[in-house]
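A.B. asks: missing the sequence, but the structure's below:
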């Protein structure tokens, strides 16, 4: 885990702790990297409520309640899927705020519509609209680098949701 990501995670934990917010993650392409960064610090359990690594479609359906028909229609890597994942993480946890991530880390699996490097993010917070972001990381990056950049970007989205004034 690189220092930048760990610094982000530590700042996020402090900001969420101050606001008494609990966090959850629903990760697909990042495979738990965001949860790993958050749990790198002692005492993270007072903020990080739980993480779901839902790499398969079945896991998204079984653990988060994502509709099978939604995945069939839009794909697991889509705005609709990450929104359902984030809402499912909120509903299946005691968190106030949830981040979902699903994307194409490569080197294969991309399409014209969703090339390698395409990652969707959703942030769901109690009583607020879900924020969805599509990010296209450079397709020439390694699988590992796409996953790391997606984790860093996900942490920044969570920070923005917790403490908007801290984001430049």
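C.D. replies: Structure received. Note that this is a predicted model, so its numbers are computed, not measured.
A.B. asks: alpha carbons only for contacts and neighbour counts from here, please
C.D. replies: Noted.
A.B. asks: so who does residue 4 touch?
C.D. replies: residue 152 (CA atoms under 8 Å, 6 or more residues apart in numbering).
A.B. asks: try residue 99
C.D. replies: Residue 99 makes contacts with 24, 25, 26, 86, 89, 121, 122, 123, 124, 154, 158, as judged by CA under 8 Å, 6+ apart.
A.B. asks: for these, which one is nearest residue 63?
C.D. replies: Set against residue 63, the nearest of these by CA to CA is residue 89 (8.4 Å).
A.B. asks: give me the number of residues near the closest one?
C.D. replies: When neighbours are defined as other CA atoms under 10 Å, residue 89 has 30 of them.
A.B. asks: how close does it sit to residue 37?
C.D. replies: Here the criterion is CA to CA, to the nearest Å. By it, residue 89 lies 18 Å from residue 37.
A.B. asks: then residue 132?
C.D. replies: 22 Å.
A.B. asks: returning to what we had before: among the contacts of residue 99, which ones are in strands?
C.D. replies: 24, 25, 26, 121, 122, 123, 124 (DSSP state E).
A.B. asks: what's the single longest helix in this protein?
C.D. replies: Ranked by number of residues, the top helix in the chain under DSSP state H is helix 143-162.
A.B. asks: ok, and here's another one to check against it:
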């Protein structure tokens, strides 16, 4: 199940390999799983000491009942979205067809069909779009109903623009 780093064949090396075992989440290649004394840490970084998305004691199947969300990660995610959503090409393009509206900023674990609004639990927040189809700076509002872990699609998947920004923030804290 785990892709383990290779160390020498010594007993010490085998213990270190077990201590640092990690893998990628099978439902989302952006997410790494790190073993910890409290269960399994799920993170957007391959680095074991990065800020985790959350923790679960269950490796096989995570859901909202067995996944404990890390509030520090949520703050990092929302702060990054508040500052950088306006430069994300995914949403810049979508704003063009949402003139004079509040547009949903969503994660990509379940991409909505064209011109459909995503499920509310997948909407990270909203931005105002002006009459010209441009996102209004500093208009990002967090969606309090967003779920980091949902029962159907698991953990969030981020755009190609936001993913490295979040990863960097989680590694630098």
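C.D. replies: Cool, the structure landed. What you see is a predicted model, and the numbers here were worked out from it, not measured in a lab.
A.B. asks: quick TM-score on the pair, please.
C.D. replies: For these two chains in superposition, a TM-score of 0.24 is obtained (TM-score structural alignment, normalised by the length of structure 1); 76 aligned residues with a CA RMSD of 5.8 Å.
A.B. asks: give the other helices and strands that the longest helix of structure 1 contacts.
C.D. replies: helix 3-19, helix 33-38, strand 97-103, strand 118-125 (3 or more CA pairs under 8 Å, 6 or more residues apart in numbering; DSSP states H and E).
A.B. asks: reformat the ones you listed as JSON lines; add distance to residue 162 of structure 1.
C.D. replies: Formatted as JSON lines, these follow (distance: least, CA to CA, whole Å):
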{"stretch": "helix 3-19", "distance to residue 162 of structure 1": "6"}
{"stretch": "helix 33-38", "distance to residue 162 of structure 1": "14"}
{"stretch": "strand 97-103", "distance to residue 162 of structure 1": "8"}
{"stretch": "strand 118-125", "distance to residue 162 of structure 1": "9"}
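A.B. asks: most tightly packed of those?
C.D. replies: When you average the neighbours per residue for each of those (mean count of other CA atoms under 10 Å), strand 97-103 leads with a mean of 30.
A.B. asks: helix 143-162 and that one, what's the angle between them?
C.D. replies: 150 degrees (axes from the mean of the first three to the mean of the last three CA atoms, to 10 degrees).
A.B. asks: show me what counts as buried in the longest helix anywhere in structure 2.
C.D. replies: Of all segments of type helix in structure 2, defined using DSSP H, the longest is helix 71-84. Of all the residues in helix 71-84 of structure 2, those buried under the rule 16 or more other CA atoms under 10 Å are 73, 76, 77, 78, 81, 82, 84.
A.B. asks: pretty sure residue 125 of structure 2 contacts residue 91?
C.D. replies: No. With contact defined as CA atoms under 8 Å, residue 125 of structure 2 does not count as touching residue 91 (11.9 Å).
A.B. asks: and for these two, which residues touch both?
C.D. replies: Common contacts of residue 125 of structure 2 and residue 91 (CA under 8 Å, 6+ apart): residue 105.
A.B. asks: between these two, who's got more neighbours?
C.D. replies: Shown here are residue 125 of structure 2 and residue 91; by other CA under 10 Å, residue 125 has more neighbours (23 against 19).
A.B. asks: distance check, that one against residue 79 of structure 2.
C.D. replies: In terms of CA to CA, residue 125 of structure 2 sits 11 Å off from residue 79 of structure 2.
A.B. asks: one more: residue 95 of structure 2?
C.D. replies: Distance of residue 95 of structure 2 to residue 79 of structure 2, given as CA to CA: 20 Å.
A.B. asks: again, but for residue 166 of structure 2
C.D. replies: Distance of residue 166 of structure 2 to residue 79 of structure 2, computed by CA to CA: 10 Å.
A.B. asks: the residue lying closest to residue 68 of structure 1 once chain neighbours are set aside: neighbour count?
C.D. replies: Excluding its sequence neighbours, the residue lying closest to residue 68 of structure 1 (CA to CA, 6 or more residues apart in numbering) is residue 61, at 6.3 Å. Residues within reach of residue 61 of structure 1, counting by other CA under 10 Å, total 19.
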